[in-house]
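**Q** dropping the sequence and predicted coords here.
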Amino acid sequence: MTETNNNQPILLVEDNPVDLDLTLRALKSQKLENPILTARDGEEAIAYIEKWEKGDPRPVVILLDLKMPKVNGLEVLKEIKSHPVFKSIPVVVLTTSSETTDVREAYQLGANSYIVKPVDFEKFLDVAKQIDLYWRVLNKTDDNIKT
């Protein structure tokens, strides 16, 4: 039986406690049914790959910060997008960096979207609504296809 988008988790990879709280609050305001998993650095994010290989539910989308300790977000993106099975998981880069080199490299590594975090909470809520609408409702994935 294929999982639906509503019960697949969302993986949030964020090291900054303030940004983590802001993102969780914004996502909660959307009344998502999806469980939210968190990784507080790139190393924790990469550890999820092993969990998915062992049968843990893979996320419907990964929200990935770039500027993190231990392993940066671009390395995490590279690991996920080079995996033969998990490369199809949509990855939304959600970061404070608007540097052209970061944007370019993220897309070259396979990012599905690149969003610069707004500072204002109300604008951040708008971003959360758009992420929710696009990734859970509008976007079609191979999990949505009945065979």
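**A** Here it is on my side, so go on.

**Q** C-alpha from now on. contacts and neighbour counts both.
**A** OK.

**Q** counting neighbours, what do you get for the residue nearest to Pro57 when sequence neighbours are not counted?
**A** Leaving aside its chain neighbours, Pro57 sits nearest to Gln8 (6.4 Å; criterion: C-alpha to C-alpha, 6 or more residues apart in numbering). Look at Gln8: counted by other C-alpha atoms under 10 Å, it has 18 neighbours.

**Q** what do you get for Lys81?
**A** By the measure other C-alpha under 10 Å, the count of residues near Lys81 is 19.

**Q** ok, now which ones touch it?
**A** 87-88, 109-110 (C-alpha atoms under 8 Å, 6 or more residues apart in numbering).

**Q** from Lys28, how far out is Ser98?
**A** Distance, Ser98 to Lys28, by C-alpha to C-alpha, to the nearest Å: 26 Å.

**Q** another structure for you, compare them:
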Amino acid sequence: MTSSSASLTNIHNFKNITILLVEDNPDHLFLIRAALQECVPDIHLVETVDRKSALQYLASEWDKKGKNLPKLILLDLYLPTREEGLEALKGFKSFFAGRSQPSIPVVMFSFSDRVEDINDSYEFGANAYLVKSPDYEAWKKYFEGLRDFWLETVSLPMHEV
């Protein structure tokens, strides 16, 4: 692949893509939504509040032949419990395990910086782990970094369903 075709792939990551956000706290949802819309204005943000609705969304989009399958999943670890967040992560990974398509990257986030939370998230398949900040400016920096890495630098999986 030439560098110009690689650049085109990364442009496709950024423009008019869907990101699935799984967050049950309305205050955090507000901050995340605002920061994402400011940093990555061309995305289509799908908001869900729990594992069940997130998996239903994925299944529904898969059945529609993937027109709005997310390129990235942002998952809160505590939904409201740690166990529920880890079950959601395992659910996403098993959803794609039985299909011939690559898994969608999952960025786990939480206010917790506990070693067990970080290690367990990676053990169950998270692609990244971010510690939440109560500061809006910090959220903007998170999502600028997310945009730079996940949407402008790497080539995300293409799904052909």
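**A** All right, it came through fine. Note that the structure is a prediction, hence the values are computed from the model and not measured.

**Q** where does the TM-score land?
**A** TM-score of the superposed chains, computed with TM-score structural alignment, normalised by the length of structure 1, equals 0.87; 142 aligned residues with a C-alpha RMSD of 2.1 Å.

**Q** on that earlier part again, out of the contacts of Lys81 of structure 1, which are inside helices?
**A** Judged by DSSP state H, these include no members of helices.

**Q** of those, which is the nearest to Gly73 of structure 1?
**A** Leu109 (10.8 Å; C-alpha to C-alpha).

**Q** how close does the residue mapped onto Leu74 of structure 2 from structure 1 sit to Phe121 of structure 1?
**A** The pairwise alignment with structure 1 assigns Leu74 of structure 2 to Leu63, based on TM-score structural alignment. Separation of Leu63 of structure 1 from Phe121 of structure 1 (C-alpha to C-alpha): 17 Å.

**Q** the two - which one has more neighbours?
**A** Leu63 (22 against 14).

**Q** can you name the element that comes right after the helix or strand that contains Ser5 of structure 2?
**A** When elements are assigned from DSSP states H and E, Ser5 of structure 2 belongs to helix 3-14. Downstream of helix 3-14 of structure 2, the next assigned helix or strand under DSSP H and E is strand 18-22.

**Q** in terms of neighbours, single out the busier of Ser98 and Lys28 of structure 1.
**A** Neighbours per residue, other C-alpha under 10 Å: of Ser98 of structure 1 and Lys28, the larger number sits with Lys28, 15 against 12.

**Q** which residue in structure 2 lines up with that one?
**A** Using TM-score structural alignment, Lys28 of structure 1 pairs with Gln37 in structure 2.

**Q** do the same with Arg104 of structure 1
**A** Using TM-score structural alignment, Arg104 of structure 1 pairs with Asn119 in structure 2.
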